[in-house]
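**Student:** Quick one, fold the following:
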Amino acid sequence: MNSIKLKNIRTFSYHGCLVEESKIGSDYSVDLEIKADLKRSMETDELEDTVDYVHLNKIVTEEMAIRSKLLEHVAKRIMNRVFKEIPMVTFVMVAVSKINPPIGGDVQAVTIQLEEKRQ
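**Tutor:** Below you'll find the predicted structure:
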């Protein structure tokens, strides 16, 4: 299997359990890695034979725009859409990071990472 990785997709979103988070928002970073058989695209040089990373980025940005209380929830939605919309993907790893989280300490980021193989 071959990999495609999108690193540090930056969004401004409104995730969190606190009411304030739903109003003021925060900066987020998302890393996405997929695995798929890319042999055909290596030979044909055609976009329809690979996983389009523009499509992957669109899934991430659209799902990050939908408010969730938990990062796990938004990460799982991203994962579900990748599997649903791109049949050739066999594995997804998604990491969602909240930058400067409001947790009463000097913390650069909090990250949730999920990994799943296609069933």
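**Student:** C-alpha from now on. contacts and neighbour counts both.
**Tutor:** OK.
**Student:** Quick check: longest helix in this protein by residues?
**Tutor:** If you go by DSSP state H, the chain has its longest helix at helix 71-85.
**Student:** which stretches of this protein form helices?
**Tutor:** 19-24, 39-44, 53-64, 71-85.
**Student:** got the angle for the last one vs helix 53-64?
**Tutor:** Between the axis of helix 71-85 and that of helix 53-64 there is an angle of 140 degrees, by axes from the mean of the first three to the mean of the last three C-alpha atoms, to 10 degrees.
**Student:** Second chain to compare with the first, below:
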Amino acid sequence: MDKMKLSRMAFYGYHGVFPEENKLGQRFYVDLELTLDLSEAGRTDDLAATVNYAEVYERVKRIVEGRPFRLIEALAENVASDVLHQYTNVNDVTVRVVKPHPPFDIHFDGVTVEICRKRESI
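**Tutor:** Prediction:
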């Protein structure tokens, strides 16, 4: 199978367990890896034979910048579910959500959640 990757999409959201996170918000980064057959699109140069990544970006943006989730696991799950429901030619999707500045008094480059969902699991 072929892959389409959307890397380091940046959005501002209000996700987190702590009230300050829901009030102040912060930047989140999302990576998607879609597995699908791109051979027809490659042969025909036809957008209808693939996934419009600009459209995918807008769908992810609506989710991340929409209602707050307590957990980035839930945010990732919602993105994966939306992609698999909207794009029937996508066989599976990997979603990575990065919260670069979690509100802890420790120093590291953020926390990342990565989930993989297959079409048969929706």
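**Student:** How much space separates Gly104 of the first structure from Ile24 of the first structure?
**Tutor:** The spacing between Gly104 of the first structure and Ile24 of the first structure, counted by C-alpha to C-alpha, to the nearest Å, is 17 Å.
**Student:** who's more crowded, those two?
**Tutor:** Using other C-alpha atoms under 10 Å as the criterion, Gly104 of the first structure and Ile24 rank with Ile24 on top: 11 against 6.
**Student:** Would you check that Asn91 of the second structure makes contact with Leu38?
**Tutor:** No. The criterion here is C-alpha atoms under 8 Å, and Asn91 of the second structure misses it with Leu38 at 11.6 Å.
**Student:** follow-up on the earlier one: any idea which of the helices of the first structure is most buried?
**Tutor:** Most buried of these, by mean neighbour count (mean count of other C-alpha atoms under 10 Å): helix 71-85, with a mean of 18.
**Student:** mean shift between that helix and the second structure?
**Tutor:** Once fitted to the second structure, helix 71-85 of the first structure is off its aligned match by 0.5 Å on average (mean C-alpha distance after the TM-score superposition for the first structure).
**Student:** Packing partners of that helix?
**Tutor:** Where contact means 3 or more C-alpha pairs under 8 Å, 6 or more residues apart in numbering; DSSP states H and E, helix 71-85 of the first structure is packed against helix 53-64, strand 89-99, strand 109-117.
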